[in-house]
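Colleague: pasting the sequence and the predicted coordinates here, then a few questions.
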Amino acid sequence: MQTPEDESQSQFLLWLNSLSAFQDKSLTKRILGEKTVFVQNFKSSYPTGIYQSKNFFSALYHATQPEDYLLACDWLRGEDLDTSDLKKLGIRKSLSSEEDAKNILMNLGRVAAKAQYPIVLCFDQVDQACLKENGLPTLLGANTTIHNERLKNFVVILSLIQDTWENQTTKYPCLADQDRIDRIVKLDKITLDQAEEIWQKRLYPLHQQANPKPESDIFPLTRDELKKRSPGGRTVPRTVIQLGHKLIQELKGTGHIKTDDSFLLVWDKEFKKVQAKVERIRQQSSSELAQYLADVLEMLGVPNVNYKYLEGSKYLNYSLSFIHPKTSKEIGILWNEDPNMRSFYYSMSACEKVVKAGECDRLIFIRNEPFGSTKNKGYKLFQKIFSGNPHRHICPHLDSVHYLVTYHRLLNEATSGELVVGYDSPKPNHLKELVKQSGVFEQCQLLKNLGIIENSGDKGDKREIPRPQTPDPDIKVREFLLKQIRSQGLLGVEVLINSTLAEFDAIALKDKDVVKQLKALERENYIQMIGNDKNIKDQSVFRVPEDQR
């Protein structure tokens, strides 16, 4: 349901638009009303075999309406919607069971039979999930269900590193679900010729500018360097790119670039991607949000972090607990963003049981979604439990969720061996150290409200949390320049200006603004510029070591 690059519509809408039953330009459409004809078109195209056909086609129709798109997607995903939201969609009830989910998938498969392409379900970077108890069997079980129920027009792709697969299949040698895998594709290592091609493509833009032209397509690198570091004459693309970058830095005389210097650039790049894709808190399920928060607390060294705290409750996956590092008190957390007021009431009932049993010193309820009318039973329970000490409510800001999702994605990449930071491919434990050392979570408002990170301005139990202040553009540009120079060692000023303009395209930055910050950094002896004094763009810039400032 995400929007691909260079497209104005989501992948789901692009697929929907390709269906013949979606289009109707007749006079009937204007007479009877668009929704009526839309549903009738689909019903006539698929007269049998569609589960909850009226609800399903109604959801597809509302997915085409900009104001209802997210709501329709929430219903299709199985979100527990409130009565008022269901009424907008013209649907009686939410999807609430595994049987519902399976049948909706079956519906999509049947509709996809008349589309140009099948529906691809890609489970990427699942190595982290496989580390959990029954992780791989659960994932393979989803594939088996699709096979056994004969859901058509689906392609299921499971992507993980070979070591994970071998370890898991050794752990579960009799796993019957393996028989439902039609094909296993192993990505072999590449040859030296293929490795050279990677270097050629990377160096080509520089060679085009060079005068005279280099004799070798990979100059200043050599094939001998590849041979030294490629046992058996084969290697992997990531290693080739890392090696090339390292050798270039050595030739430039900038030496080894510290991994922690490069990490901030990696974090900023991923954080920016998350900001663009995660536009509302409910894009992540409540169980995912609780899991992400537990992972971050564990990474920060918070004692006794336990995901799934509310034993015996349907909100088990929404909860976690930990020992507060400053007070040594046991903290319980329930994070519920379900819009359904019935779900809200039951979650408050679960909280009441925990409080009465004295199972924790402090219970924290996290929720951004509305609480409904003050007359609702759920709202009254909420007021009773969380209106004073020691228990409290926190209203999370979207910015805090961006922090949690960014860390989750980097952790998945590190677990699957796909994360590259400078010359290194840090494993999860190394990533955790990099995150802690970098201090990237120091501006996470949610962690401040939990008291994990110092926040002198925290006013305690107020529901409304102000938006994080936007840093001054000059400060952001300055920080970006320093990160680039630290990670690269030596850079051409023109290249640096262009990359900075691309990074800050949303604030109408100009060349002179970047030059101004570069000159300020030079005056403060953070950097030094060398080269043609008449044209700053012909100069190069390098970082001044700390002991020489």
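Modeller: On my side now, so go ahead. Numbering: from 1, shown residues only.
Colleague: only C-alpha atoms from now on, for both contacts and neighbour counts.
Modeller: OK.
Colleague: is it true that Gln517 touches Val477?
Modeller: Yes - using Cα atoms under 8 Å, Gln517 is in contact with Val477, at 7.5 Å.
Colleague: the more surrounded of these two?
Modeller: The neighbour count for Gln517 versus Val477, taken as other Cα atoms under 10 Å, is higher for Val477 (20 against 17).
Colleague: name the element that one belongs to?
Modeller: For Val477, the enclosing helix or strand under DSSP states H and E is helix 473-488.
Colleague: so what secondary structure elements neighbour that helix?
Modeller: helix 259-277, helix 493-503, helix 511-523, strand 540-543 (3 or more Cα pairs under 8 Å, 6 or more residues apart in numbering; DSSP states H and E).
Colleague: let's see 10 Å
Modeller: Applying 3 or more Cα pairs under 10 Å, 6 or more residues apart in numbering; DSSP states H and E, one finds that helix 473-488 makes contact with helix 237-252, helix 259-277, strand 490-492, helix 493-503, helix 511-523, strand 527-530, strand 540-543.
Colleague: tell me what the second one is packed against?
Modeller: Applying 3+ Cα pairs under 10 Å, 6+ apart, one finds that helix 259-277 contacts helix 398-415, helix 428-438, helix 473-488.
Colleague: try it against this one:
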Amino acid sequence: MTAIDQIIRQAINPFDPATFKPGNFWHEEQDPALDVESIHQEVIREVEAVLEQVARDHRTRTVMMFGDSGAGKTHVLGRLKRILNPKAFFVYIDPFPESEAIWRHVLRYTVDSLVQKPEGEAESQLLRWLKSLSAFKQGGIVSWVLSDRQRFVRSLKASYPSGIYNANEFFGVLYDLIDPDRYPLACEWLRGDNLDDESLKLLNVKHSIETEDAAQKVLANFGRIAAETQPIVLCFDQLDNIARTSDGAIDLQALFNVNSSIHNQLLKNFLVIISIITSTWRQNADRVQLADQVRIDTSVPLKPISLDQAEAVWVSRLRPLHRQADPRPDSPTFPLTRQVLEQKYPGGKTYPRNALELGRRIIQSYKVGPSKAEQPEDAIAAFKLVWLKEFNRVQERIIRIRQLSAPELTQMLKETFAALQVGEIRPRFLPSSTYASHSFSYQPNNQGRVGIGWNEDPSLTTLFHIMNAYRCAVELNLCEKLFLIRAEGIGKPGNRGYELHDQIFAENTPHQHLKPSLHSVHYLATYHSLVNAAYAGEIVVAGKTLDIQALEFFIRDSHILQNCTLLKDLGVLSSKETVEVEGEGAIASQPDDSEPEFQPDNEPIQDFLLDLLKTHQLLGRQVMVQTTVGQFTEISEDQVNELIQQLSEDNQLQVLGDNPNPEEQLVYLPDQLA
């Protein structure tokens, strides 16, 4: 028999705020067991009704979903995808970093989402979409796989005799999707990667999708063909971190231009969902032309939840703990009570996040006692746990640098520089309208201006134009030092881009070419994800919802970026600082081809154990062991137990009780329970 009191004291707080942060629904797994079906059920039904209309008449429609921070907008998008994915293809579009390339951004994330496999499916959305075309249904899929490319293209051109942009190449690339060996390369072309000549030749195409016009027309191809398949749902979310206008406002007009174009071009079978914070819309609505606002077919508000629904949120979180208890608690919300909700929210309404945070504070008080629970929380420790969880997700998702576009990589680096307060930052450094967004400059205190550009396009033609822009920047004395960040190759001697590169980055110049590691990109991408969440009001640390200023403070104060080798190579982190926190930022990292094999280090694991205790104050030993092994897959439970013993001997933590059974032991910080 195990009492509920003991279980609660041993467990990770079920309302841990690290679980609050939502995001891209293809990368953030939602636990259906934590859903309360009645919450925002009217929103789910209304969007489902609109989707059914699109499926019936194939006319594109747009839904605006709005609500306050903490209302659950991003979580609702995830629920919609999970519930309605059998009826539609779902696309999540991250905030776009530049308005001038918004169509290429939308196309990239459309294909990135279509290559995802829905839960329970053996094939990606893209292959499901392709195989649902009438051309595949005629004579069976096997005969089409065995047929030649030209026959396949002719058949599709006969099915779609007009309205398809670059039909021969587009249909030819669709054919390459059938071949497992060419499938990845075909996806790269469809998403707009700027491929090299060899890759283009393999796909039998002349050009990559290099312009906004081409990207828009390829996306239109998907729309025109989609009329005979399931609808495609485009979800725009976290819009507070999209590209900004010259006066610093978010460029919602650019997004609404895309939406209007989808309608005006009569692209069929799209459902566009725009998810936005109510206050953000109120502040920026007058910046969007009325002709574009009327393209919103339906507006759906996310309303506060009732106290009954708040109780249901508590029940969903506490249920796993209650199931372990013998005897079972009389109340499914124990140790939480309805009375606390009524006292806290006398109006009878709140938001899901508020209910979660209230539950967290009460559970924490129950674990360690009211007096200890009132002590200031260790926010840095809590932030490091949030960071680690996001870092692990990013490592799983980003397996090569070129998954991210040049504007995205540049934006990530700029955001990191801003957080580290490296000096005055100016966007768009390179004197080239095409590649300006791939660059920025900054001026450290009492030093000359430093220019930085980042591009990973494998095309050597593109490389030449970039190097030419760099040459112009040097000749115009736009900076004293110039960095090129590029992991991709630069060709061979005799290539024009190669020759320019060697001139600009010769040993007798101050300029440098840095080759970033994938691991460094994981740092930048993790911070970027948290920046998106902070602007959207979706990141909670130690009971506080962080804005961008608070997030930047945590980044500096936690030293979490100190092991990012790219930042060190750029000179914005000192070698001394990197040595002092060796291993901290490399928590749970995996090796990649550009770095030495990762060796497990006890220090980050011990830091993690202490951060867990600082955040939760009291935990079961076995819970700590299992949680740590879940984060550091290269170590065993025995090794973690040895580290706990070592920390205990060093008086950095204490084990409560003499019971030799680890499952019965509690662990806490010295003086925590005194």
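Modeller: Structure's in. What do you need? Being a predicted model, the structure only gives us computed values, none of them experimental.
Colleague: after superposition, what is the TM-score?
Modeller: The TM-score (TM-score structural alignment, normalised by the length of structure 1) is 0.91; 537 aligned residues with a Cα RMSD of 2.6 Å.
Colleague: thinking again about what came up before, now for the helices and strands packed on helix 473-488 of structure 1, which one comes closest to Lys114 of structure 1?
Modeller: Closest to Lys114 of structure 1 of these is helix 259-277 (Cα to Cα; 29.4 Å).
Colleague: what does the closest one correspond to over in structure 2?
Modeller: Aligned using TM-score structural alignment, helix 259-277 of structure 1 spans residues 379-397 in structure 2.
Colleague: how many neighbouring residues does Leu398 of structure 1 have?
Modeller: For Leu398 of structure 1, the neighbour count with other Cα under 10 Å is 18.
Colleague: who are the contact partners of Pro47 of structure 1?
Modeller: Neighbouring residues of Pro47 of structure 1 by Cα atoms under 10 Å, 6 or more residues apart in numbering: 40-41, 53.
Colleague: relative to Phe57 of structure 1, how far out is it?
Modeller: Relative to Phe57 of structure 1, Pro47 of structure 1 is positioned 12 Å away (Cα to Cα, to the nearest Å).
Colleague: also Asp85 of structure 1?
Modeller: With Cα to Cα as the criterion, Asp85 of structure 1 and Phe57 of structure 1 are 16 Å apart.
Colleague: check Gln484 of structure 1 too.
Modeller: From Gln484 of structure 1 across to Phe57 of structure 1, the span is 50 Å (Cα to Cα).
Colleague: any chance of CSV for the helices and strands packed on helix 473-488 of structure 1, columns distance to Val302 of structure 1?
Modeller: Compiled in CSV, these are given as follows (distance: least, Cα to Cα, whole Å):
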stretch, distance to Val302 of structure 1
helix 237-252, 34
helix 259-277, 22
strand 490-492, 39
helix 493-503, 34
helix 511-523, 37
strand 527-530, 38
strand 540-543, 36
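Colleague: what's the closest of those to Glu67 of structure 1?
Modeller: For those, proximity to Glu67 of structure 1 was assessed by Cα to Cα; helix 259-277 is nearest, at 18.2 Å.
Colleague: what sits against Leu410 of structure 1?
Modeller: Applying Cα under 10 Å, 6+ apart, the residues near Leu410 of structure 1 are 266-267, 270-271, 416, 418-420, 428, 431-432.
Colleague: what's the match for it in structure 2?
Modeller: Counting by TM-score structural alignment, Leu410 of structure 1 lines up with Leu530 in structure 2.
Colleague: separation between its match and Ser260 of structure 2?
Modeller: Noted for Leu530 of structure 2: a distance of 30 Å to Ser260 of structure 2, by Cα to Cα.
Colleague: cool, Ser529 of structure 2 as well?
Modeller: Ser529 of structure 2 is 28 Å from Ser260 of structure 2, by Cα to Cα.
Colleague: the match of helix 259-277 of structure 1 against structure 1, how far on average?
Modeller: In the superposition against structure 1, stretch 379-397 of structure 2 averages 0.8 Å from its aligned positions (mean Cα distance after the TM-score superposition for structure 1).
Colleague: and that stretch, how far out from the chain's middle?
Modeller: Distance of stretch 379-397 of structure 2 from the chain centroid (Cα atoms, centre = their mean, to the nearest Å) equals 12 Å.
Colleague: show me what counts as buried in it.
Modeller: In terms of neighbour count (16 or more other Cα atoms under 10 Å), stretch 379-397 of structure 2 has its buried residues at 379-395.
Colleague: so how far is stretch 208-217 of structure 2 from its chain's centroid?
Modeller: In terms of Cα atoms, centre = their mean, the centre of stretch 208-217 of structure 2 is set 24 Å apart from its chain centre.
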